[in-house]
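1. model this:
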Amino acid sequence: MIKINKIIIVLQLLILQSLISNGQIINISDKLTVTKLSENVYIHTCDKSNGIIYSDKGEAIIVSTPPSDEVTEELINWTTKQLNAKIIGYVIDRWHPDAMEGLDVVRKQGIKSYSYELTRTIAKEKGLPVPDIGFDPKLELKVGDKKIICHYFGPAHTSDGIVVWIPDEKVLFGGNEVRNYNGWVGNIADADIEKWPETIEKVKQEYGSAEIVIPGHGIHGGSELLDYTINLYKPNKWKEVLQNHSIKRLPVFNDFGDIFEIAEQDSINGNSRFLKEAIVFVDNDNRYIKVESPLIEHNVEGKSIKSEFGRLQIFEKSKGINNPTTDVYYKRLIINLRDDEVGIVIIMKEIL
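-> Sure, this is the predicted structure:
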């Protein structure tokens, strides 16, 4: 029994040691933390902005500078002393300050810097420090006996943002091209919203086997962050409908998948939402239904719409908004979406 207890204690200690060493957060200063993912990979974080350190056989490459010279110097010093590694390269993943603000410090330390060629062009145009060596669209760098791959796939958060792949670790640094769970759409001042999901689709095709994906901000995850980002920026199916009908943004503006609500006010009673001065769109295969009424009841769980009076229009998606196949005023309307071969039921008591 004593022997078994000793074995259990040893196993518990080994598990605890693994938890501490992998995912351990190290406070370098009040502004800089480092998270250990493995013996070779670390995330550095300052002001919620992430970058990575990759080391092997006494060499290291850092990706993305912290957003200040002071913290960049702290990061370089920590990597050199604590990892006992010579920094042989610094990768700049985009032109924004939270990726290259510390480039002057990198240069003073005599460390070579790399970036996508467009990043160098933008830096020159804006009078910013320019990374030493450019590539287009892909660069492989050796670190000890390992390698990292810097790869540009297209515009997203910025026109020049890259991802960095560590094949031996199955780690992908997505930078600001990839969003963390529950992350905002974020700063889109320099973004290409239309191309963003297409770019990440390409990243997924190439590096979808990643076991760890590190976003530019927030907590890291797995390859599901790629899908999350794609869906975050993918055009919503209601976008064209709302634009075509010149729908203005009202206080109630909710997407429930196959039902979209727009209203001046709403209230909730059980599973039902009561919408005042409302327009509701219902998606049904190759057509959509538009209901306008002073009061609409939307049962979310039952996927139903009820209204005492108002206007009902039915549009074939292929024919556009100028040719509704049905356009009537009604008394007593019930619309019910069904999960069977019928699909939808539209019942009216009276047509005016």
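2. from here on, contacts and neighbour counts on C-alpha atoms
-> Will do.
3. wait, a helix at Arg107?
-> Yes: per DSSP: H, G, I helix; E, B strand; the rest coil, Arg107 lies within a helix segment.
4. residues near it, how many?
-> In terms of burial, Arg107 registers 16 neighbours under the definition other CA atoms under 10 Å.
5. how about it, nearest residue that isn't a chain neighbour?
-> Ser113 (7.7 Å; CA to CA, 6 or more residues apart in numbering).
6. surely that neighbour meets Asp93?
-> No: here Ser113 lies out of contact with Asp93, judged by CA atoms under 8 Å, at a distance of 10.6 Å.
7. okay, those two: which has more neighbours?
-> Neighbours around Ser113 and Asp93, counted as other CA under 10 Å, are more numerous at Asp93. The numbers are 31 against 21.
8. the structure of the following sequence is requested for comparison with the preceding one:
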Amino acid sequence: MVRIKKGFLIILTSFSLLLLNISTPVSAKESKTKQTVITSKDGSVILTKIQKDVWVHTTYTEIDGFKIAANGLVLNNSKGIVLVDATWDDQLAKQLLEMIQKEFQKPVKLAIITHHKYDRIGGIQTLMDQKIKTVSTPEIAKMAKEFNYPMPEPSLDSVASTLKVGNLKIKTYFPGEAHTSDNITVWLPKYNLLFGDMIFALEQQNSGIIDEANMEAWPNTMKNLMYVYNDAKIVVPGHKTWGDFSLLQHTLDIVRKHEN
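-> Modelled structure (predicted):
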């Protein structure tokens, strides 16, 4: 983690407090898919099936002596695997790719990076070393360069893009500034599933790391998400336990509290 210098050393303690209570992820109530969980030998990488062809990858790193979890997505489709976010670092990304290959026996065809901070982009070099096409918006790519990461291909539109990989449609969206200035969401219309790192799990009771957050804009960003994705059935936050639409209102309530 040495290369993450900008704003990193001063936020370790608050990051630890934010994510100290780590619980085993569970699927949303709406999911009728029997949950399957695959864990690496050292427990640092977990794959959890929450819908047909939709898995959450959860990876752990240690900060200030605490194990901290971050979520991303693994999407299985007729053409291969789509990965959303690249884990904390290259070693975890390598483990994740090995687990994906063993479980699905398909190549990872595409990776989407949802913002520039290291819980999303830390393993990008491993993806690139394995010739996996890795994409983001121009804003995320620019910020990645500023933070000394390889730049993902800036091929996603700055506001909204629709990708079709095999039989799977994926939509990316910039709802406004929140946790970072460049954060985007991923929407799977087939499953009414929304993923985003500006969304909080129910057990998170504070705004967390706000070193790059736009606290003035964040409430409006959440209102925008609630309007655009009012039919969301499964909501996967960047950290901790996923759930349903109530996570959006919960996040709005938390960031509003911060304003007071």
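9. ok, back up a step: helix or strand: which one has the counterpart of the residue nearest to Arg107 of structure 1 in structure 2?
-> In structure 2, Ser113 of structure 1 lines up with Thr134, judged by TM-score structural alignment. Assigning secondary structure by DSSP states H and E places Thr134 of structure 2 in strand 133-135.
10. can you point out the buried residues in the following helix or strand past that strand?
-> Tracing the chain C-terminally past strand 133-135 of structure 2 and defining elements by DSSP H and E, one meets helix 138-146 next. Applying a neighbour-count criterion of 16 or more other CA atoms under 10 Å, the buried positions in helix 138-146 of structure 2 are Pro138, Glu139, Ile140, Ala141, Lys142, Met143, Ala144.
11. all helices of structure 2, in order?
-> Per DSSP state H, structure 2 has helices spanning 12-18, 90-104, 118-121, 124-129, 138-146, 218-228, 246-259. These are given in chain order.
12. out of those helices, which is closest to Leu168 of structure 2?
-> Shortest distance between Leu168 of structure 2 and these, using CA to CA, is found for helix 90-104: 15.9 Å.
13. for that closest one, give me the average deviation versus structure 1.
-> Average distance, helix 90-104 of structure 2 versus aligned residues of structure 1 after superposition (mean CA distance after the TM-score superposition for structure 1): 1.5 Å.
14. pull up the aligned stretch in structure 1 for that helix.
-> Residues 69-83 of structure 1 are the counterpart of helix 90-104 of structure 2, counting by TM-score structural alignment.
15. can you check stretch 168-178 of structure 2 too?
-> Using TM-score structural alignment, stretch 168-178 of structure 2 lines up with residues 146-156 of structure 1.
16. quick check: longest strand of structure 2.
-> Across structure 2, the strand with the greatest residue count (assigned by DSSP state E) is strand 66-77.
17. packing partners of it?
-> Other helices and strands packing on strand 66-77 of structure 2, by 3 or more CA pairs under 8 Å, 6 or more residues apart in numbering; DSSP states H and E, are strand 54-63, strand 80-84.
18. that one to strand 80-84, inter-axis angle?
-> Angle between the axes of strand 66-77 of structure 2 and strand 80-84 is 140 degrees (criterion: axes from the mean of the first three to the mean of the last three CA atoms, to 10 degrees).
19. give me the angle between strand 66-77 of structure 2 and helix 90-104.
-> In this structure, strand 66-77 of structure 2 runs at an angle of 40 degrees to helix 90-104, with the same axes, to 10 degrees as the basis.
20. next up, the contacts around the residue nearest the centre of structure 1.
-> In structure 1, the C-alpha closest to the average C-alpha coordinate belongs to Arg179, at a distance of 2.5 Å (CA atoms, centre = their mean). With contacts taken as CA atoms under 8 Å, 6 or more residues apart in numbering, Arg179 of structure 1 has the following neighbours: Val185, Pro215, Gly216, His217, Gly218, Leu225, Leu226, Tyr228, Thr229.
21. what's the closest of those to Ile87 of structure 1?
-> Gly216 (21.4 Å).
22. so what corresponds to the closest one in structure 2?
-> Across the alignment, which pairs residues by TM-score structural alignment, Gly216 of structure 1 is matched by Gly238 of structure 2.
23. what stretch of structure 2 does the helix or strand containing Phe315 of structure 1 fall on?
-> With secondary structure defined by DSSP H and E, Phe315 of structure 1 is part of strand 304-316. Matched against structure 2 by TM-score structural alignment, strand 304-316 of structure 1 finds no partner residues.
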